[in-house]
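Visitor: here is my input; please provide its structure:
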Amino acid sequence: MSQQFEPANEKMYIRLVKQGDAAAFHAIYQHYSPRVYGKLLRVLKSEDLAADMLQDLFSIIWQKRAEIDPEKSFGAFLFKISDNLVVDLFRKAKRNQQLIEKLAKAGAEEWESTEEWLFKKENETWLARAIESLPPQRRLVFQLCKLENRSHDEVSQLLHISRATVNNHLVKATQNLKALATGKSGMAGLLLIWLFR
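Guide: Prediction:
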């Protein structure tokens, strides 16, 4: 197995990881870790905390490799676990003054309060369920473009569909999600963050 990760062959890599293939796991780590680390750093504002959590994240992925579904977006699975780890950290921080001080020194005081952040994550959980309700192809395009930040051209090549089809799926997914969010308190701003980040 080549160490160079190829997005078009992601399902093959995931199947190998499920079988305990360390080389395939390393290739996936090399591909996803910079993006995950960047997201963790933006939230935690600490290189040490972000690096530690990145290692914890991939340790969990290795331990839970048998649970990974190669037919579903691995990136979405990865970022969901990452989000859960951050939520757990902030919950622990509420009970651990030392950790609160460390987060504050790292710049966390510039971010929303822990309570606001947790409220946002709860709404994101609702939105994740809403995304799961989309038709399979539309959901996959949305996940790849909006959750994994892939370009329209990359998704077009990956799924063997035209760029116009990618754009069409995104427009319809956005319409579907906005319709589901109608009347859901606190979702309007969150939708804008998710759909246009």
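
Visitor: make it CA atoms for all contacts and neighbour counts henceforth
Guide: Fine.

Visitor: report all helices and strands that the one helix or strand Gln175 maps to contacts.
Guide: In this structure, Gln175 sits in helix 163-181 according to DSSP states H and E. Helices and strands touching helix 163-181, by 3 or more C-alpha pairs under 8 Å, 6 or more residues apart in numbering; DSSP states H and E, are helix 114-132, helix 136-142, helix 152-159, helix 187-196.

Visitor: now show me the structure for the sequence below, then we'll compare the two:
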Amino acid sequence: MIIGVRSNFGQLINPNYIKLSNYTQNDQGILLQQLIAGDESGFAGLYDLYNRPIYNFIIRFVHSVPLAEDLTQEVFIKIWENRLCLQGVKSFKAYLYTVARNHTLNSLKVVFRSEAAIGEVINSFIDTRSAVEEDILHKEYVEFLKKTMDSLPERTRQIFKLCREQEKTYDEVAKSLNISRNAVKNHMVHSMKLLSSAIKKEFGISLTLFMIILEGIR
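Guide: Reported below is the predicted structural model:
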């Protein structure tokens, strides 16, 4: 069930959570610093601000009220337990949505044991996403993709962009760069392996699912 926090973190006081404060987005910075310092009132304030949006976000993945409530609770427990990691976070909202998404997808993996089934869940989520969620996730994915691609050698990055972004064939790229088709293929294999590994490590999903999500939220 969704947790409420008054004096002791983690105390289950009401399954139908009632907002305890009148905090606004303008209070987020102060509340975040309180949370990092281990102040439960800071955690409670952020929980008040975000528990319902995160619940609404998760339920579009799982389509189950009890499961969405449990996952929402677990997300905020993770936030509390890993509060020291928030010191370098630029956007708490983006960080929170990322934690919620990753935790939900990891939980679904245990249930479905099938990437195809998870793909159906993601497609369902994409169809019901909100503008706020779309903006947050799109920025995160694009920034991650850019950072990963920037780590590639310049020539490999150039070939990847020509093939993937400009949709040129291997033969066309080989001709324009005056290299062999096999060289183009080798560069693409290297870039796809690196990208796939980075996505698996960061998000716990395959490159295919990542591209489905990215395409769906553009």
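
Visitor: now distance to Asp69 of the first structure and mean neighbour count too, for the helices and strands packed on helix 163-181 of the first structure, in a markdown table please.
Guide: Formatted as a markdown table, those follow (distance: least, C-alpha to C-alpha, whole Å; neighbours: other C-alpha atoms under 10 Å):
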| stretch | distance to Asp69 of the first structure | mean neighbour count |
| --- | --- | --- |
| helix 114-132 | 15 | 15 |
| helix 136-142 | 14 | 20 |
| helix 152-159 | 18 | 16 |
| helix 187-196 | 24 | 13 |
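
Visitor: got CSV for those, with distance to Leu103 of the first structure too?
Guide: CSV is the format used below for these (distance: least, C-alpha to C-alpha, whole Å):
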stretch, distance to Leu103 of the first structure
helix 114-132, 11
helix 136-142, 32
helix 152-159, 36
helix 187-196, 24
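
Visitor: do a quick rundown of the helices in the second structure.
Guide: Along the second structure, counting by DSSP state H, helices occupy 28-36, 40-62, 65-81, 92-112, 115-128, 131-150, 154-160, 170-177, 181-203, 207-216.

Visitor: okay, the angle between the last one and helix 131-150?
Guide: When axes from the mean of the first three to the mean of the last three C-alpha atoms, to 10 degrees is applied, the directions of helix 207-216 of the second structure and helix 131-150 differ by 130 degrees.

Visitor: contact partners of helix 207-216 of the second structure?
Guide: With contacts defined as C-alpha atoms under 8 Å, 6 or more residues apart in numbering, helix 207-216 of the second structure is touched by 119, 122-123, 126, 138, 141-142, 195-196, 199-200.

Visitor: could you do the fourth one as well?
Guide: By C-alpha under 8 Å, 6+ apart, the residues outside helix 92-112 of the second structure that reach it are 32, 54, 58, 61-62, 71-72, 75, 79, 86, 89, 115, 118, 133, 136-137, 140, 203-204.

Visitor: which position in the first structure aligns with His103 of the second structure?
Guide: Alignment note (TM-score structural alignment): His103 of the second structure maps to Leu85 of the first structure.

Visitor: so who does Arg134 of the second structure touch?
Guide: Wrong residue type there; residue 134 of the second structure is Glu, not Arg. 217-218.

Visitor: hmm, 6 Å instead?
Guide: Contact analysis of Glu134 of the second structure by C-alpha atoms under 6 Å, 6 or more residues apart in numbering lists Ile217.

Visitor: and stretch 48-56 of the first structure, which stretch of the second structure?
Guide: Mapped onto the second structure using TM-score structural alignment, stretch 48-56 of the first structure covers residues 66-74.

Visitor: about what we covered before: buried among the contacts of helix 92-112 of the second structure? Need that as a selection in ChimeraX.
Guide: Applying 16 or more other C-alpha atoms under 10 Å to the contacts of helix 92-112 of the second structure leaves a buried subset, and the ChimeraX line that selects it is:
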select :32,54,58,61,62,71,72,75,79,86,118,133,136,137,140,203,204
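
Visitor: on that earlier part again, the match of stretch 48-56 of the first structure vs the first structure, average distance?
Guide: Stretch 66-74 of the second structure, aligned to the first structure and superposed, deviates on average by 0.4 Å (mean C-alpha distance after the TM-score superposition for the first structure).

Visitor: for the helices and strands packed on helix 163-181 of the first structure, which one sits closest to Ala22 of the first structure?
Guide: helix 152-159 (24.4 Å; C-alpha to C-alpha).
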